[in-house]
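> Here you go, sequence then predicted model.
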Amino acid sequence: MRRHLTFACEGAELAGTLDAAAGATGLLILSGGNEIRSGAHRGMAMLAARVAAAGYPVFRFDRRGIGDSEGENSGFESSAPDIAAAIATFRAAAPQVARMAAFGNCDAASALLLHQPLALDALILANPWTYETAESEAEGEEEAPDLPPASAIRARYMARLKDPKSLLRLLKGEVDLGKLLRGLSALGKGSAAASPDSLAARLDAAMAALACPAHILLATGDRTAQAFVDRCNPGALPVTRVDSSSHSFAGEDAIWLERQILDLLARLPSR
């Protein structure tokens, strides 16, 4: 059963949706960027329904200034009160929930890391956002800049150099040599060290200090995920990858995402 409700956060009325189930382990879903709680192409709404059908109650919400929620949209770095209020509302609406995991994609994953400690038992972090505001302001916060990170460029050209078909095209003169040389020049360039106050450095510090289990999910062809790999060090956190360029896990990737989440929820230890 799906139920819509409202709750307060620092004087604003926020909108949330509960997909009810009888289980004692719940899932809180945060939407990334400026997406409403249903997600891109209703992906998060459909994910919530399937997870709830498996026995896990699911709560989604619009943070302040997004969708049906009041207030000013100050971005993911100011969303700690929204997340805390959503957790409290979820627990009140589903009092049988004894353990709670949270799932976030893109800057929602980064928000879950930056705003620790929260009253959560586990984090599921997909394609965490590492771009600074200046890098993405032309595209909008939820979109990665057009240029892939250096690691992705290097990986792409190394794969081409190992591909006999690509080498044959080169010998036949079917390859743009100027473009190839520009790509090859990236092979010898390392990633620039992040400044201590950069988003990437703060995410590294947050991952190192986590008091609850966390699992990272990456779409290997997604530029946001590639940038995370290029800029951050998850340390001992487990990472699972899917060979996809879908940032929002669309199409068949939605089933992969559902399976990953259900597996992680089933392995969440009792208190």
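Nice, thanks for sending it over.

> contacts, neighbours, all on C-alpha from now
Fine.

> Kindly confirm my reading that residue 215 is in a strand.
Yes - using DSSP: H, G, I helix; E, B strand; the rest coil, the assignment for residue 215 is a strand.

> I'd like to know how many residues surround it.
When neighbours are defined as other Cα atoms under 10 Å, residue 215 has 19 of them.

> So it versus residue 178, what's the distance?
The spacing between residue 215 and residue 178, counted by Cα to Cα, to the nearest Å, is 41 Å.

> and the comparison structure, right after this:
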Amino acid sequence: MTINEQALWLHGEGFDMLGIVSLPPASTPAQRTGVVIVVGGAQYRAGSHRQFVQLARFLAEGGFPVLRFDLPGMGDSPGELPSFEDTAPHIAAAIDGFQRQHPGVERVVLWGLCDGASASLLYVDATHDPRIAGLALLNPWVRSEASLARARVKHYYKQRLMEPDFWQKLLNGRIGMMALKSLGESVRRMSKTESTKQSFQMRMGQTWRSFDKPIVLLLSEYDLTAQEFVEHANINPAWAGWSKKMDFFQYTLERADHTCSTPQSSRRCEELTLYHLQTRI
């Protein structure tokens, strides 16, 4: 099947962004639901190892129009890169431009990686946009000093202390002593009380609990950011009951790293996204 790709400019108040729309083959029945990929980190619209290109084309082949775009200051979009916490106007402009060029798209699923996933939740919090039909989130970013320390202690140091070579190095006065000092520092940071102000993590949690549309959560098995998200959500009051909400679907991507860099993990991520677009949203 042949998909069609089109470039378009997305205009907001004081900024312009370049976007690429991947359209389903002409023989495919038109879908009212489109997908907007919210890029995470210092990435442009292609993504690491062309992750977002492959995802957009896979979903388009499955019948769903997909927009990916460069935030200001990235790729081919002029301007200064905004913080992920301040991208609500940019996501809104992307959806507006997408619908203007393709008016058959009546509702949108936001798909985000890392702080792109976080930005998607923050967009819903800031706008309550009725066009958002669901969220697909890969390894959401909730990092703080305390949350990183918790994830390190549970998922790195716990395993390290069980390895015989660690104790051998410790007895020989080599790397093990440094690791023990690092473990002690992580435990100290775990005990820090996080700010009670309305942090971006709190806003994400509150939006998660109140959002009444489907959420698909994809977590990479070998990713500290994914492990950190689960640790944070499990203990933070703003996220209470997060894993028991209605229309929530969680998957672990086996042997996957942060950006699903292997062909197997990348395809699994794509297939799960398409499955939920076809059956749940």
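Looks like it came in fine. What you are looking at is a predicted structure, and each value in this text was computed from that prediction instead of being measured.

> Could you get me the TM-score between them?
Remark: TM-score between the superposed chains equals 0.80 [TM-score structural alignment, normalised by the length of the first structure]; 253 aligned residues with a Cα RMSD of 2.9 Å.

> where along the second structure do the helices fall?
Using DSSP state H, the helices of the second structure run over 51-61, 88-101, 115-127, 145-152, 158-160, 164-171, 175-190, 200-210, 224-235, 263-279.

> what's the angle between the longest one and helix 51-61?
The directions of helix 263-279 of the second structure and helix 51-61 differ by 40 degrees, with axes from the mean of the first three to the mean of the last three Cα atoms, to 10 degrees as the criterion.

> Same check on the third one?
Using the same axes, to 10 degrees, one finds that helix 115-127 of the second structure and helix 51-61 are set 70 degrees apart in direction.

> Show residues contacting helix 115-127 of the second structure.
Helix 115-127 of the second structure has contacts (Cα atoms under 8 Å, 6 or more residues apart in numbering) with 38-41, 84-88, 91, 110-112, 132, 135-142, 200, 203-204, 207-208.

> Try it again at 6 Å.
With contact meaning Cα atoms under 6 Å, 6 or more residues apart in numbering, helix 115-127 of the second structure is reached by 38-40, 84, 88, 137, 140-141, 204, 207.

> I'd like those residues as JSON lines, with distance to residue 56 of the second structure appended.
As requested, those are exported to JSON lines (distance: Cα to Cα, whole Å):
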{"residue": "38", "distance to residue 56 of the second structure": "12"}
{"residue": "39", "distance to residue 56 of the second structure": "12"}
{"residue": "40", "distance to residue 56 of the second structure": "15"}
{"residue": "84", "distance to residue 56 of the second structure": "21"}
{"residue": "88", "distance to residue 56 of the second structure": "21"}
{"residue": "137", "distance to residue 56 of the second structure": "15"}
{"residue": "140", "distance to residue 56 of the second structure": "19"}
{"residue": "141", "distance to residue 56 of the second structure": "22"}
{"residue": "204", "distance to residue 56 of the second structure": "25"}
{"residue": "207", "distance to residue 56 of the second structure": "26"}
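
> Kindly provide the distance from residue 146 of the second structure to residue 126 of the second structure.
According to Cα to Cα, residue 146 of the second structure stands 26 Å off from residue 126 of the second structure.

> So these two - more neighbours on which side?
Between residue 146 of the second structure and residue 126, residue 146 has the larger neighbour count (other Cα under 10 Å), namely 20 against 15.

> and the more buried one, what is it in contact with?
189-190.

> and the gap between it and residue 217 of the second structure?
Separation of residue 146 of the second structure from residue 217 of the second structure (Cα to Cα) stands at 23 Å.

> next one: residue 267 of the second structure
Here residue 267 of the second structure is placed at a distance of 16 Å from residue 217 of the second structure (Cα to Cα).

> ok, the two, which is more surrounded?
Each of residue 267 of the second structure and residue 217 has its neighbours counted (other Cα under 10 Å); residue 217 has more, 20 against 16.

> And that one? What does it align with in the first structure?
The alignment partner of residue 217 of the second structure in the first structure, by TM-score structural alignment, is residue 216.

> right, and that match touches residue 128 too?
No - look at residue 216 of the first structure against residue 128 with Cα atoms under 6 Å: they stay out of range, at 8.4 Å.
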